[in-house]
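>>> Next comes the sequence, and after it the predicted model I'd like to discuss.
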Amino acid sequence: MMDEIRLKNIELAELSKALGAKNAGALEKAFGYTTVGEFLWHFPRRYVDVGELTPIAELPFDEHVTVVAQVVNVSQRQMHSRRGFIFEVTVSDELANNGQELRMTFFNGYQARNDLQIGTIAMFSGKVGWYQDHLQLSQPDYAILDTAEQADPRPIPIYPASAKMPNKKIRDLMGLLTELFTEEQLPEFLPEATLAQHHYPRRAKAYLDRHSPREIKQAYIARQRFAFEEAFLLQLSLAERSRKLGNQPAIARRQVKDGLADKFESRLPFELTDDQLEVGAAITADLARAHPMHRLLQGEVGSGKTIVALRAILQVIDAGGQAALLAPTEVLAAQHYSSIKKMLGNLAEPGLFGEGEGTGVALLTGSAKTAQRREALLGIASGETGLIIGTHALLGEHVRFAELGLVVIDEQHRFGVEQRDALRAKGEDAVPHTLVMTATPIPRTVAMTVFGDLDTSTIRKLPAGRAPISTHIVPMQLTGFRDRLFSRIREEVSKGHQVYVVCPRITETAAEQGILVATAEDGANQTMSVEAMFELLSSMPSFTDVRLESLHSQLDSHDKQEIMDEFAAGQIDVLVSTTVIEVGVDVHNATLMVIMDAERFGISQLHQLRGRVGRGGLPGTCLLTTWLDADHQSVNRLRTIESTLDGFELAEADLAERKEGNILGVQQSGSRSTLRELSIIKDRGLIESARDDVQLLMQSGNWAAEHSQLASVVGSWIDQSTSEFLNKN
């Protein structure tokens, strides 16, 4: 059977041809693998080193140990406090002749029950505990040893396994493939100079060292090599995409002297910051080129990104094009429409038929009435409307632009790749320029990995007039702090200011109705809902004359907009809301943000919410409430928010606690990330090194001709979902 796939790249071979139909079927059922290459990337999650072995008689309490022992007794009993069973194994030391025994405990140990029969010899690894006057290992890792392995001192790989595909079976099947780990079967594609520079093993040896190392050090060097391989391929893919995008034709939108952009800038009642001027100059230069701009603009909440984007929009309109601003929610789209119209004044009115001296600005959302929608579509198609602001409604097939020259995407993480691509595709005659904005600062490693094909600009300095925001944790289990929280809200309203109260959910279950009154009395830890908080505030005598309103995603679009308009106009004192107000809502008189059960939100989300206050020159305050004990791990996250206003510092902290799938692949493309060894969090140095190596490779001219094997791998490396992600992001 092996002869059938010899002289071919074994990674492309079907598992059934390498391991037989039965084994291939078992692997596909357990892990979804169908090719040898997929199975080869089923790397061990750790290794047990024979050199780590400890005799049972010398086991240190509360430390991690490894023992080789023979099973001498097994038993099973039901758990009393919950469903399931405990499988207990007694083993005798194989290192000594004194008959020392040790107990192993497995909770719902279905796999252990199948593997560990009396007489079985295995290597066990775990933390030494104490139970009923006996030392024991609870839920230990184990690897069953055959006769040859007992005599072989090399480390034992511990694979991700399942009940029907245990570790021993995986090791046996992988062992059948190791004879094919040759240069011929696993050809190298990384540049020789790159391998030599980093002292990485060649591919065939790296596979062997990963699955059957002679010492653990070899395994971890091989792991570094495969992680670097992924980083290198990803960076090269991004660099190639950037090169191809840069070669696409676009209409140059050069700056027009004394045009709308210049008039807008001259009328600003304040000076732009140095960051805004620097970023604006880079965008002006990008737009003047005959190739499409692809730029990411990141900056703190309230840093002035919208003004920079508006300046670019007017430059495009001056040059005969149109611009589309895509926002993730109707509330934010309406907010942009209102604030941009206000900033532009009569520049937001067409000069030919209207009374202004500018261009038409229109709003298009899913809830727009028929007449309003028809008028907006007509203005877009005729070219009279230079700027169209909207939500997903802009993506509709009936939306036709006269000449789309610029796409601005606000809060890019809220959109799927297909949606972003659909809007860009509306530039029918030429590829429009693209400006992507985010108020969530992106750590350098993530920016390189996810947005490596975009030019990145950052606005760090906040404009003058932005007041500082003080942040405090409120321990709700203490009655005095609970009482002070409500009086603090009342005090802010008495000063003529407005307050946000944000809750993690809209409503509570029937069983939880009325729980908040009990919560205030006994300190029970209950998640606050918008409806419950609204009812609680409404029932308090001190809030009798306070104008309260609630806002959440289940409300009708018209009702949501009406509530936001009333809050912006100062007709609502306290707005109880979900995170629908997280992005873009700009109410200058709002000075207090109360976030209930703050531990239920992520670091970046809390920072975004906090940025809703202190926007009008008045000092802002953010109160983070929690029922958790002060030493709880989640409270440490709140202390991080409390300690700094630096969004970039917080972004790094957020990255440190997030899972990989939330960063690349899952949220962006709708499926798992194709990265299997590379960790964006742990492998920052590898990513930066790979980026430098790729840039050096690209400078050499036609790298694909010089490295044909590498070019072939790059073309097929990225799976379909990630390919779509890279091509459309």
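Structure's in. What do you need? Residues are numbered from 1 along each chain as shown.

>>> contacts, neighbours, all on C-alpha from now
Fine.

>>> Residue 409 belongs to a strand?
Yes - under DSSP: H, G, I helix; E, B strand; the rest coil, residue 409 falls within a strand.

>>> also this one, for the comparison:
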Amino acid sequence: MLTPPLPSAHPADDREPRVPSITTLPEPRGRTDPRATATLDHASPLDRKLTTVLGGRTAAPLEKAFGIETIGDMVSYYPRRYARRGELTALTELPIDESVTIVAEVRDVRERKMQSRRGSILEVSITDGRGILTLTFFNQAWRAKELRPGVRGIFAGKVSAYRGALQLAHPDYELFTDLVLGEPDAGGAKRWAELPIPIYSATSTISSWQIQRSMELVVGSLSHLGDPVPAAVRAERGLVDYLTALRGIHLPERDSDWRRAREALKFQEAFVLQTALLLQRRTAHAQKALPRVAKPGGYLERFDTALAFNLTGDQKLVGSEITDDLARGEPMNRLIQGEVGSGKTIVALRAMLAVADSGGQSALLAPTEVLASQHLRSIVKILGPDLSAALVPTLHTGQVPVAQRRKALLRMVSGQAQIVIGTHALLSDAVQFYDLGLVVVDEQHRFGVEQREALRLKGAQPPHVLVLTATPIPRTVAMTVFGDLDISTIAELPAGRQGISTFVVPLAERPGWVDRIWQRTAEELALGRQAFVVCPAIDPTATEAGQQLEAPGEATNSVPVVVVGPRVGPRKRGEERVATPDASPARPVANVAEMLSEIRANPLLAGRRIEPLHGRMSTDEKEQTMLAFAAGDIDVLVATTVIEVGVDVPNASTMVVMDADRFGVSQLHQLRGRVGRGSVPGLCLLVTSAEPESLARERVDAVASTLDGFELAQIDLQLRREGDVLGSSQSGGRSKLRLLKVITDGELIGEARQAAGEVLESDPALAGHPELSQALDRRLSESDRSFLAKS
């Protein structure tokens, strides 16, 4: 395998083929290239193209693998850890099928002839003093001259198992042979052995030390660099300046260098991000909107008077916050997060009625037709015949009959329909409103920014926006990702709920418990109740549109599946991946088609009406199925995640989730919330074949351990181990964190937000902070800036 021509400290060797990483060092050009000097007076050196320092042949592979185009991109590619020449990696802890970079010592070298064909195999044993790992090279006996016993180095490759032993086949490596010149004494050797070595996330074609060589040139080319964090803010916190931090994190001479550097760069990341969010918040509040105030004797007052139950304390508090927002002359931009079944829809409906009192319309955007139809039925029911006749709640989805669709469009444009519920169909150009005053987005994580913005732009003036989510958001995530929104929380559940009992059915340890699943379900049905059975896929080859399956248990493989609807994005280049061992038996994903046949044939459920529900069914089929289930005519609904949110059938007591390890923590919590919604106690069985102590099993066990969605949100964050905080649908700009960790850095984020607020208070346009303005431009790509402007 050829390695891109990245820099190395070693010249090419004409006598023998060399280690792939050892290539000619590119000539530094950053100080003489006219393209570099032409912009220095007007822009930051970080905005220069990487080719001005490394040259095209070296820069191109970095851009292809990691998307690194500028010097700013390069210096922001931080090491993931540090090693030392004097330390060794614990070889007994290496995971099979994962790409690793390790430090080890050569133990012995031997060459043997291949039996089945011509040639030889060079086997090099390396060790950490306890474990042994074998390096295997085919027809490359010349490497024995370099890989001599006692030599230490960095070795990179993919760990595999061969005849019960771990090995790296054709690994890349760099040996520690360059003792610092001029320091032959013992003290110099000690310093050389303890010098921190930055280890970067690498790929199969670009090794960590190749990145390190390039980084030395890039950082070395920077002689002056403005800092986006004002000097006064740095001094107050004892932080080093930006250039010192970059040198410390990429070229450390001691551990204290990179530790101080990380501290400064982490705060800078939080500071720049919070500045962007606060700027957007100010921009949003500067817009003009029509105040929407409920009038005496109007729709809202009539609704409250006729309401058959009392609102919870949280509902009243959040309702008061919304009332205050609607009364202002600037657009409301509020996120309501609430527990499953906490009554967010009632709060949103009261806001719609206040808008209707002022003559405006409200549009509720739902992620699925099932949920949109359910919203329409529940809103009509709770409004009652008089208010429904006056407000004309109208449904608009993509699969309604043409005649009904035309009628709905006419009601919207004429203003007759003051409450409109729909799916993505509301975003089409054909949909127009008479006076759109409020946009309600249900389950905001199901929609992209562009979709929400398309609906918002249908208002003659900026409408108020209310975003709902039943996926609780940890405070640090909310501050980092939704820092420009006002956030309300409904944690209190309505009185009379009987609660839900959740149990894990661990088939890896208890395969015989399969029968008990259906025995327990039959017992619930015998009490006159109903049950959901949820599967990750529609059939053996297709998942639900937009459904992203979590990794299966470590002892299983999944069959390839085709997504019905939008494709799940590809894995990012350079992203490390843990593969499943080839020897593991394949286990197909539980799916509606096969589960339906299996359950119908089960004698324990004989005589029961069992029907499917999934995204491939037509609108009429889904509607009729849900109506029949709500009416009690269907005993068991075998469904995909189309029933994940909003489906409200109080008589449904049992939720069986097959292959529960294929779902995320928040999704399992959402599915569980479909039962236990009335006076009937809920039962949730999480069926999994994931092995004990695996990450997949941890997710399932976590959900079974608590009903507290906010606690689960924190657990979910910890299990994800950072990465994409909310997923690509939220536009990665605010979730792609480099050093900042929302799990542990909540206090730091809060301090950065306060500091950013103080800077903006004294300099709203950042006229006196050009470095901060430039950092905002670099931190936020075009799509990220668009995301902030539209949120």
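Ah, there it is. Just so it is clear, the structure is predicted and the values come from calculations on it, not from any experiment.

>>> Could I get the contacting residues of residue 215 of the first structure?
Residues in contact with residue 215 of the first structure, defined by C-alpha atoms under 8 Å, 6 or more residues apart in numbering, are 49, 154-155.

>>> ok, now with 7 Å
154-155 (C-alpha atoms under 7 Å, 6 or more residues apart in numbering).

>>> In the second structure, what residue corresponds to it?
In the second structure, the residue paired with residue 215 of the first structure according to TM-score structural alignment is residue 254.

>>> Also residue 308 of the first structure?
Under TM-score structural alignment, residue 308 of the first structure pairs with residue 347 in the second structure.

>>> My guess is that match contacts residue 319. True?
Yes - at 6.0 Å, residue 347 of the second structure and residue 319 qualify as touching, with contact defined as C-alpha atoms under 7 Å.

>>> Okay, and residue 104 of the second structure sits in which element?
strand 99-113 (DSSP states H and E).

>>> can you give me the strands for the stretch 201-350 of the first structure?
Along the stretch 201-350 of the first structure, counting by DSSP state E, counting those that start in this stretch, strands occupy 294-299, 322-326.

>>> Next, the mean deviation of the shortest one compared to the second structure.
Put plainly, it is strand 322-326 of the first structure. Overlaying the second structure shows strand 322-326 of the first structure at a mean distance of 0.5 Å from the equivalent residues (mean C-alpha distance after the TM-score superposition for the first structure).

>>> Off-centre distance for that strand?
26 Å (C-alpha atoms, centre = their mean, to the nearest Å).

>>> Which residue numbers in the second structure does that strand align to?
Taking TM-score structural alignment, strand 322-326 of the first structure hits residues 361-365 over in the second structure.

>>> Residue 501 of the second structure -> the first structure?
Using TM-score structural alignment, residue 501 of the second structure pairs with residue 470 in the first structure.

>>> Can you tell me how far the nearest residue to its match once chain neighbours are set aside is from residue 240 of the first structure?
Once flanking residues are discounted, residue 470 of the first structure sits nearest to residue 621: 4.8 Å by C-alpha to C-alpha, 6 or more residues apart in numbering. Distance of residue 621 of the first structure to residue 240 of the first structure, computed by C-alpha to C-alpha, to the nearest Å: 46 Å.

>>> neighbour count winner among those two?
For residue 621 of the first structure versus residue 240, neighbours defined as other C-alpha atoms under 10 Å are more numerous around residue 621 (21 against 16).

>>> Would you mind finding the match for the more buried one in the second structure?
Using TM-score structural alignment, residue 621 of the first structure sits opposite residue 683 in the second structure.

>>> mind checking how far the strand holding residue 104 of the second structure is from the chain centre?
So, by C-alpha atoms, centre = their mean, the centroid of strand 99-113 of the second structure is 37 Å from its chain's centroid.

>>> Name the residues of that strand that are buried.
99-109, 111 (16 or more other C-alpha atoms under 10 Å).

>>> Likewise for stretch 420-431 of the first structure?
420, 422-424, 426-427, 430-431.

>>> Name all residues that make contact with residue 298 of the second structure.
Residue 298 of the second structure neighbours (C-alpha under 7 Å, 6+ apart): residue 357.

>>> That one corresponds to which position in the first structure?
Match for residue 298 of the second structure (TM-score structural alignment): residue 259.

>>> cool, residue 375 of the second structure as well?
By TM-score structural alignment, residue 375 of the second structure lines up with residue 336 in the first structure.

>>> Fine by me, thanks again.
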